[in-house]
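Trainee: Provide a 3D model corresponding to the input given below.
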Amino acid sequence: MTHPTPLRPPHAFLRPRVLDLYCHRGGMAMGYHQAGFDIVGVDLDASCAEEYPFTFVHGDAIEYLLAHGHEYDLVHGSPPCQAYTPLNAYNHKTYPDLIAPTRAAMRAVGRPYVIENVEAARPAMVDPVMLCGPMFGLRMYRHRLFEASFPLVPPPHPAHVARCIRNGYLPTPKRPFMTITGGRHSRAWQRAAAEAMGTPWITTIRGVCEAIPPAYAQWIGTQFLALEGRAAA
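Mentor: Here you go, the predicted structure:
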């Protein structure tokens, strides 16, 4: 695997900065913050600003990246996954494939980068690693792929032996893992799902269903800082 971007942050003596593209409501952002980064998020959905826990920019992710990406130590992007989700086979809608354009812009800017997406997007990604909830002690199975311009070796993936409750239901002692996907769920379910994900500030069902557990980004950010020889601030 080639690593096209240099591992030389522009702010060698400051707290490192992450540009969080397609930031939604900040699941990945919180993990990078926990790893020791300052965060700026960009999204076309202005409603994300209601709950995004860090500096939020309402705008086009790629346009902002090309204009300002060089100001950051690390660029993260979570392009919309609708083009790859299996549900798209039923709704017959056409969604933009933004993984390749996002990668091209990241490489043009020349900063280290991470691209996240769902398992079905694997053919569009370059040597991704897969992360899942039990790798980080979370009671939910949530496979997500991460392509990085720097080496990532995932932690061990425990077998999926714990039983999972049906979507929309609260966990029980016999089925302690939650299924977190969209639907007409109760507020109690939404709060339990946010707690299981590690995103208690997210108060909408759609927000928590689209979120990525912060533990994933905290692990990635820690790996990046270790490669840089930098301790978390």
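Trainee: drop to CA atoms for contacts and neighbour counts, all remaining ones
Mentor: Will do.
Trainee: how about the contacts made by the residue nearest the centre of the chain?
Mentor: Centroid-nearest residue in the chain: Met28, 4.3 Å away (criterion: CA atoms, centre = their mean). Contact partners of Met28, counting by CA atoms under 8 Å, 6 or more residues apart in numbering, are Asp20, Ala211, Ile212, Pro213, Pro214, Tyr216, Ala217, Gln218.
Trainee: let's see this one next to it:
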Amino acid sequence: MNKFRLLDLFCGAGGAAMGYHRAGFEVVGVDIKPQPHYPFEFFQKDWHDALMTLGPLFDVIHASPPCQHYTVGKHIHNSGDRHPDLVALVRDALKQWQGQHRKPWVIENVPGAPLWSPVVLCGTMFGLKVFRHRLFESNPPLEQPTHGIHDGSTGAKDGYSTRARGRNGYICVAGHNFIREEAAEAMGIDWMKSRHELAQAIPPAYCEFIGKQLMRVLMKEAH
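Mentor: All right, here's what the predicted structure looks like:
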């Protein structure tokens, strides 16, 4: 049986992609910017154009639209309005795609993003040394793991980031105030080469967790 295929929109350097790969998917990435360290097949392309032209060839669509509009940092740097608010546009496009093809989709973003009934994932759920809360909205229901009390310090009320060094070794992977090697180890990433790539990435463990659930849905529908 051929592998199920997943199209990774707004893919960045491939944090989500590696998780889906580990869950068993064949992954293809799309980003408007070059991503020389993306670990799988990659197309430099507009997300909507890619969804319309490539989407029918895939079993799942994952989208991580730019998060800067919703981040805590926008309040500090007054930069949020300079970044696009794409979540609603992406959701509408994915729902249209799903209506045509009857297949799963996922939107990932940060706390504060207007996702509908999202699952919240945290690095502590996977034994990682980052909190790095991320939200996941999906058309098939997803499991919500237990979110325990954090054992480190946090630099934001909603847990978006942690201070550069928490009391128990938790680190912040945001901006440029971190050591690349430490951040890569904390997030479980060994192929990204720059702090910028890491600051924009999510730990692969998150989408491995999501991907295994999607795989079960697809396997059930295939039989």
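Trainee: so which of the contacts of Met28 of the first structure sit within helices?
Mentor: Pro214, Tyr216, Ala217, Gln218 (DSSP state H).
Trainee: Leu131 is in contact with the second one, correct?
Mentor: Okay, so that is Tyr216 of the first structure. Yes - using CA atoms under 8 Å, Tyr216 of the first structure is in contact with Leu131, at 6.9 Å.
Trainee: quick one: what's aligned to Leu74 of the first structure in the second structure?
Mentor: Aligned counterpart of Leu74 of the first structure in the second structure: Val60 (TM-score structural alignment).
Trainee: I'd say its match and Gln98 touch.
Mentor: No - taking CA under 8 Å as the definition, Val60 of the second structure is not a contact partner of Gln98, at 9.3 Å.
Trainee: so what's in contact with these two at the same time?
Mentor: Contacts common to Val60 of the second structure and Gln98, judged by CA under 8 Å, 6+ apart, are Pro104, Trp105.
Trainee: where exactly do the helices run in the second structure?
Mentor: 15-22, 47-54, 73-77, 87-101, 180-187, 195-200, 204-222.
Trainee: dump these into TSV; add distance to Arg167 of the second structure as well.
Mentor: Formatted as TSV, the helices of the second structure follow (distance: least, CA to CA, whole Å):
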stretch	distance to Arg167 of the second structure
helix 15-22	26
helix 47-54	40
helix 73-77	22
helix 87-101	35
helix 180-187	15
helix 195-200	21
helix 204-222	23
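Trainee: for Thr154 of the second structure, find the nearest of the ones you listed.
Mentor: Of all the helices of the second structure, helix 73-77 sits nearest to Thr154 of the second structure, with 13.8 Å by CA to CA.
Trainee: okay, Val60 and Gln98 of the second structure: which has more neighbours?
Mentor: Of the pair Val60 of the second structure and Gln98, Val60 is the one with more neighbours under other CA atoms under 10 Å, namely 25 against 18.
Trainee: so what's the equivalent of Ile62 of the first structure over in the second structure up against?
Mentor: Matched to the second structure by TM-score structural alignment, Ile62 of the first structure sits across from His48. The contact partners of His48 of the second structure, by CA under 8 Å, 6+ apart, come to Ala93.
Trainee: measure His48 of the second structure to Glu185 of the second structure for me?
Mentor: 33 Å (CA to CA, to the nearest Å).
Trainee: ok, now Phe131 of the second structure?
Mentor: 14 Å.
Trainee: for Ala16 of the second structure, same thing?
Mentor: From Ala16 of the second structure to Glu185 of the second structure the distance is 16 Å (CA to CA).
Trainee: for Gly152 of the second structure, same thing?
Mentor: 17 Å.
Trainee: and for Val30 of the second structure?
Mentor: Val30 of the second structure is 25 Å from Glu185 of the second structure, by CA to CA.
Trainee: if you count what's nearby, which of these two comes out ahead?
Mentor: Neighbours per residue (other CA under 10 Å) separate Val30 of the second structure from Glu185, with Val30 holding more: 25 against 13.
Trainee: neighbours of the residue nearest to Ala83 of the first structure when sequence neighbours are not counted, how many?
Mentor: Sequence neighbours aside, Tyr95 is the residue nearest to Ala83 of the first structure in space, at 5.0 Å (criterion: CA to CA, 6 or more residues apart in numbering). For Tyr95 of the first structure, the neighbour count with other CA under 10 Å is 12.
Trainee: now do Leu135 of the second structure
Mentor: Residues contacting Leu135 of the second structure under the criterion other CA under 10 Å number 20.
Trainee: likewise for Leu86 of the second structure?
Mentor: Neighbours of Leu86 of the second structure (other CA under 10 Å): 14.
Trainee: which residue lines up with it in the first structure?
Mentor: Leu86 of the second structure maps onto Leu98 in the first structure, by TM-score structural alignment.
Trainee: repeat that for Ala183 of the second structure.
Mentor: Looks like Ala183 of the second structure aligns to Ala193 there (TM-score structural alignment).
Trainee: now Ala174 of the second structure
Mentor: Under TM-score structural alignment, Ala174 of the second structure pairs with Thr181 in the first structure.
Trainee: lovely, talk soon.
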